[in-house]
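[1] Using only what follows, build the 3D model:
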Amino acid sequence: MIRLTNLADYAVVLMCEMSHADGRLSAQDLSSATSIPAPTVAKILNALGRGGLLTSHRGLKGGFSLSRPADEISVADIIEAIDGPISLTHCAETGTSDCCFDDICQMRPRWQLINSAVRGALLDVKLSALAGPEDSFDLAARFEQKAKESKKTATA
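    As a prediction, the model looks like this:
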């Protein structure tokens, strides 16, 4: 089973909430709106800031705001800001792994193909789509259409 960490899940929730804000939101504002504990919210907001997705504003009316429009931020951007590169197996990550079959594994280079497909799908889902009303998008239909287009391209 492939699963996001709780922090990445919470980060998506917080970013959706941020996309609805007209101005800046504090960690406390976001905690109240989402019921995510304030220390966890603060930790996530700092990571999203380091990832370039949020801008931090100091002072009395400080807080956080999106660093770019919601339609320019993907789910992949959010996940990678929290969890690092999207990778389904440890050996597919860049660098070395501690697997004893590393030198003879025939699947290791092929995992990059799978990782790229998963990352590509997450790049296609924009924050603006997630934060919009439920009836404004149909992700299943979008992915089905994309699969058909990929199939046409592969057979051409």
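
[2] can we go C-alpha only for contacts and neighbour counts from here?
    Fine.

[3] burial count for Ala140?
    The local packing of Ala140 (other Cα atoms under 10 Å) involves 9 other residues.

[4] So what touches the helix or strand hosting it?
    Here Ala140, judged by DSSP states H and E, is contained in helix 139-155. Contacts of helix 139-155 from elsewhere in the structure, counted by Cα atoms under 8 Å, 6 or more residues apart in numbering, are Ala121.

[5] how far out from the middle of the chain is that helix?
    22 Å (Cα atoms, centre = their mean, to the nearest Å).

[6] other SSEs contacting the helix or strand hosting Arg119?
    For Arg119, the element it lies in under DSSP H and E is helix 108-124. The helices and strands touching helix 108-124, judged by 3 or more Cα pairs under 8 Å, 6 or more residues apart in numbering; DSSP states H and E, are helix 75-83.

[7] The structure of the following sequence is requested for comparison with the preceding one:
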Amino acid sequence: MLRLSKLTDYAVVVLARLGREQGLCTAPDLAAATGVAEPTVAKVLKNLGQAGLVEGVRGSRGGYRLARPLHEVALSQVIVAVDGPIALTACVDGASGSCEAEALCPVRGRWDPVNDAIRNALAAVTVADLANPISCSSHRPRPAEPVALAAE
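    Predicted coordinates:
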């Protein structure tokens, strides 16, 4: 099963919250607003800042803000910022020495198209897509009209 880390999930939550704010937000404010522990928010903000996804402003009135709108932030960028490169197996992208069967592996190098497809799919989804879900009511089928039963 392909699973993202909790830290990546928290990063998306923090970004979504930042996207709702008009000004700067502090780590304690974001922690309170999202329910994510403050040390975790601080770690997420550090990773996102290093990736250029958020900007930190120092000073007594400082805090964090988005570096660009959420619709310009691909989910793949968040994953790479927090978890590192996106790959299903350790032997992709020219890596070597990570597997004892590497020299005899019949599928070595053939995972690249799969990894590319996953990266492209994740790049096509933005944080805004996740932060602004479509209303459930807009996709809910209409209830059927009541049927009048004939009296027996």
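
[8] Quick one: distance of the helix holding Arg119 of structure 1 to the chain centre.
    14 Å.

[9] got it, and stretch 99-117 of structure 2?
    The answer for stretch 99-117 of structure 2 is 26 Å, by Cα atoms, centre = their mean.

[10] May I see the buried residues of it?
    For stretch 99-117 of structure 2, burial by neighbour count (16 or more other Cα atoms under 10 Å) applies to 112, 115.

[11] residue range for that stretch in structure 1?
    Across structure 1, the stretch matching stretch 99-117 of structure 2 (TM-score structural alignment) is residues 99-117.

[12] ok, residues contacting that stretch?
    Residues outside stretch 99-117 of structure 1 that contact it (Cα under 8 Å, 6+ apart) are 86-89, 91-92.

[13] what about that stretch, how long is it end to end?
    Using Cα to Cα, to the nearest Å, one end of stretch 99-117 of structure 1 lies 24 Å from the other.

[14] now swap in stretch 29-49 of structure 2 and tell me
    Start-to-end, stretch 29-49 of structure 2 (Cα to Cα) is 17 Å.

[15] cool, and stretch 47-60 of structure 2?
    22 Å.

[16] Would you mind listing the buried residues in it?
    Buried, per 16+ other Cα under 10 Å, within stretch 47-60 of structure 2: 47-49, 51, 53-56.

[17] In strands only, show me those.
    54-56 (DSSP state E).
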